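# What follows is a protein structure lacking sequence information:
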């Protein structure tokens, strides 16, 4: 995995330079300095790592510059960015971003020779086999790891998902925007909430319900339906009040959130025949594990009739987001780096 120069029989190995790997969501950004592996088949080494609140910075260039200033003692000319949303030309489009992400100013601000972009859940998909799969807690289904299509799903600031498909090269990942699918109510109460959110009908995305902000939306809708003013102002406050059983609307909001998540995840598992399992990623869900366990998640995930026979064999795991996004982004970069960069030449040379 090093560059080689000189006579083919007496090649001199030049260590590849470190690169930045950033995992940028709507609320938090995780940034790492990664050292490429020094031999074929090895893993990149994490040299430095920090987590930032996006709201603390006017833009992504300033956030990355803060990391470089505090953690990096050498010029860094290569960066891979796992970002919520989808790249369209020189911009990353995402309704939940803390600020617009434009690539040319970012390249100039950090004097980058190479900037590669992928979706943040695509990056998590490349971290599925290790270490994400080995640090997860089983929510329902059999405690097995089967080779086959696998899903990684995360309700956070938005609702993201990706599909990992096994192949001879170690797996490929399909990015999705399934959080933008129309919300499908299951219970009469969910129909009431949908009618409250869209009284004249129309489009309501799943992530409007199944996300961190969505939990707050459901809570506020329940308060309004009961003729009460909301007392809680953040998703964390709602989930905490539900855990303490100190607010009836918070308890019901969490129950509806977990049940709707179960239906959503089960539908995706059927759509992609996810025999490799489902991984629910993110600190938000990980902190709600006890609520998920005692909720209607599993029953709604299993659907009914013939679907239940298949879905009962699909394990559902819950994992913290943590460093998995930057590690997955680094793995993707070493394998699919931008053409012409030193790192991409290594990836090609290493297979």
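Sure thing, it's come through. The shown structure was predicted, so the numbers you read here are calculated from the model rather than taken from an experiment. Residues are numbered from 1 along each chain as shown.
# CA only for contacts and neighbour counts going forward, please
OK.
# I'd like to know how many residues surround residue 289.
Using other C-alpha atoms under 10 Å, residue 289 has 17 neighbouring residues.
# roughly how far apart are it and residue 169?
Here residue 289 is placed at a distance of 34 Å from residue 169 (C-alpha to C-alpha, to the nearest Å).
# Likewise for residue 181?
From residue 181 across to residue 169, the span is 31 Å (C-alpha to C-alpha).
# quick one, which of the two is more surrounded?
residue 181 (13 against 8).
# was I right about that one contacting residue 208?
No: assessed by C-alpha atoms under 8 Å, residue 181 is found out of contact with residue 208, at 10.1 Å.
# Can you give the distance of the helix or strand containing residue 152 from its chain's centre?
Using DSSP states H and E, residue 152 maps to strand 150-155. Mean C-alpha position of strand 150-155 versus that of the full chain (C-alpha atoms, centre = their mean, to the nearest Å) differs by 7 Å.
# Which stretches in the stretch 251-351 of the chain count as helices?
Along the stretch 251-351 of the chain, counting by DSSP state H, counting those that start in this stretch, helices occupy 283-287, 289-294, 297-301, 306-311, 324-336, 342-350.
# Tell me which of these approaches residue 59 most closely.
helix 324-336 (19.0 Å; C-alpha to C-alpha).
# Can you point out the helix or strand that includes the most centrally placed residue in the chain?
Centroid-nearest residue in the chain: residue 121, 3.8 Å away (criterion: C-alpha atoms, centre = their mean). Following DSSP H and E, one finds residue 121 within helix 120-125.
# Any idea how far that helix is from the middle of the chain?
Centroid separation for helix 120-125 versus its chain: 6 Å, with C-alpha atoms, centre = their mean.
# Just list what that helix packs against, helices and strands only.
On a contact count with 3 or more C-alpha pairs under 8 Å, 6 or more residues apart in numbering; DSSP states H and E, helix 120-125 meets strand 78-83, strand 150-155, strand 159-165, strand 172-175, helix 324-336.
# okay, now the one to match up with it:
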């Protein structure tokens, strides 16, 4: 029997699943570093589920998808879409940006799959934005058209980091000094947490001894390290300001959503943080954003669900 599959490819992990009439199942996660190329990772999934004959698929990937040749931003995989379809013996293959997939999942999420941060009420047909700190920083907008929801692709994670308070300025100066440019991704990602941590430690003349964002987050939540707490506090503030900018960019009265692999690890911390205060801190435009809701996506499989929605929509449209 012909089967459909979806893949959610990040800089660290690739997650794959089989598409069913009600969603996705048989979800597996592999480390990207364990495979020399994308086709080998997907073939490993096919081999693991050899009872199924996969003939159609959608790959959501963390990089721009502008033509046949796809090169990942935060990993070494480079491939041709046409060659990959032939290698995997598929009748149909769609390759989309990972946040295009995330965006397609949003209209289908219910209250049990999101956590609201602060006040605000979504308008049913209002524009939506989603961003997700992970290995990198994905950003996507979604708008309602006469034929349904349509994503507006871009690379918003690589826009300039705009300092708002004095601590932001410390971080901006550190990035300018060490990297030559301060982008949003360099403060809102795994390495962004480390950049903030090193910047604050450097500013206070303290030795930075931790080596991973997980360590920084763990010590911040345990309240065992002042610099780590300050790092996570500023991370949440920066996310709030960035979310507010997205709201201003496209009048996102349908809400702003946070996805990615990081924020869910400290959802309670975000709720208690200045995230929402910084979201609304837009001066004369505070009235413009104050009623726009902000959400944390709690559904772990939203990327796969979005890829499945995209696949089903586009296969139907081509029939």
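Received it, and whenever you're ready, just let me know what you need. No experiment lies behind these values; they were computed from the predicted model shown.
# My read is that residue 139 of structure 1 contacts residue 301, right?
No: using C-alpha under 8 Å as the test, residue 139 of structure 1 is too far from residue 301 to be in contact (11.2 Å).
# Which one's more surrounded, the two?
Each of residue 139 of structure 1 and residue 301 has its neighbours counted (other C-alpha under 10 Å); residue 301 has more, 27 against 20.
# What's the match for that one in structure 2?
Using TM-score structural alignment, the partner of residue 301 of structure 1 in structure 2 is residue 279.
# Enumerate every residue touching that match.
When contacts are counted by C-alpha atoms under 8 Å, 6 or more residues apart in numbering, residue 279 of structure 2 touches 240-245, 289.
# what do you get if the cut-off is 7 Å, keeping everything else the same?
Contact analysis of residue 279 of structure 2 by C-alpha atoms under 7 Å, 6 or more residues apart in numbering lists 240-241, 243-244.
# Helices along the stretch 51-200 of structure 2, start to end?
Going by DSSP H, counting those that start in this stretch, the stretch 51-200 of structure 2 shows helices at 81-87, 98-105, 166-179, 190-203.
# Other residues contacting the last one?
By C-alpha under 7 Å, 6+ apart, the list of residues contacting helix 190-203 of structure 2 from outside reads 134-135, 170-171, 174, 185-187, 207-208, 212-213, 227-228, 231, 235.
# Just want to check the distance between residue 284 of structure 2 and residue 290 of structure 2.
Computed with C-alpha to C-alpha, the distance linking residue 284 of structure 2 and residue 290 of structure 2 is 11 Å.
# Which one's more surrounded, the two?
Applying other C-alpha under 10 Å to residue 284 of structure 2 and residue 290 shows that residue 290 carries more neighbours, namely 19 against 7.
# Remind me which helix or strand the nearest residue to residue 98 of structure 1 once chain neighbours are set aside belongs to.
Leaving aside its sequence neighbours, residue 98 of structure 1 sits nearest to residue 26 (C-alpha to C-alpha, 6 or more residues apart in numbering; 5.5 Å). Of the helices and strands defined by DSSP H and E, none includes residue 26 of structure 1.
# Alignment lookup: residue 26 of structure 1 to structure 2.
The pairwise alignment with structure 2 assigns residue 26 of structure 1 to residue 11, based on TM-score structural alignment.
# Neighbours of the residue nearest to residue 122 of structure 2 when sequence neighbours are not counted, how many?
In this structure, residue 122 of structure 2 finds its nearest non-sequential neighbour in residue 254, 4.6 Å apart by C-alpha to C-alpha, 6+ apart. The number of residues packed near residue 254 of structure 2 is 24, by other C-alpha under 10 Å.
# From residue 174 of structure 2, how far out is residue 254 of structure 2?
According to C-alpha to C-alpha, residue 254 of structure 2 stands 36 Å off from residue 174 of structure 2.
# Could you do residue 49 of structure 2 as well?
For residue 49 of structure 2, the distance to residue 174 of structure 2 - C-alpha to C-alpha - is 48 Å.
# Now do the same contact list for the aligned residue in structure 2 for residue 139 of structure 1.
Under the alignment (TM-score structural alignment), residue 139 of structure 1 pairs with residue 117 of structure 2. Residues in contact with residue 117 of structure 2 (C-alpha under 7 Å, 6+ apart) are 271, 276, 294-295.
# Can you show me which of the residues you listed carry over to structure 1?
Of these, the ones still in contact in structure 1 (both residues aligned by TM-score structural alignment, their matches' C-alpha atoms under 7 Å) are 271, 294-295.
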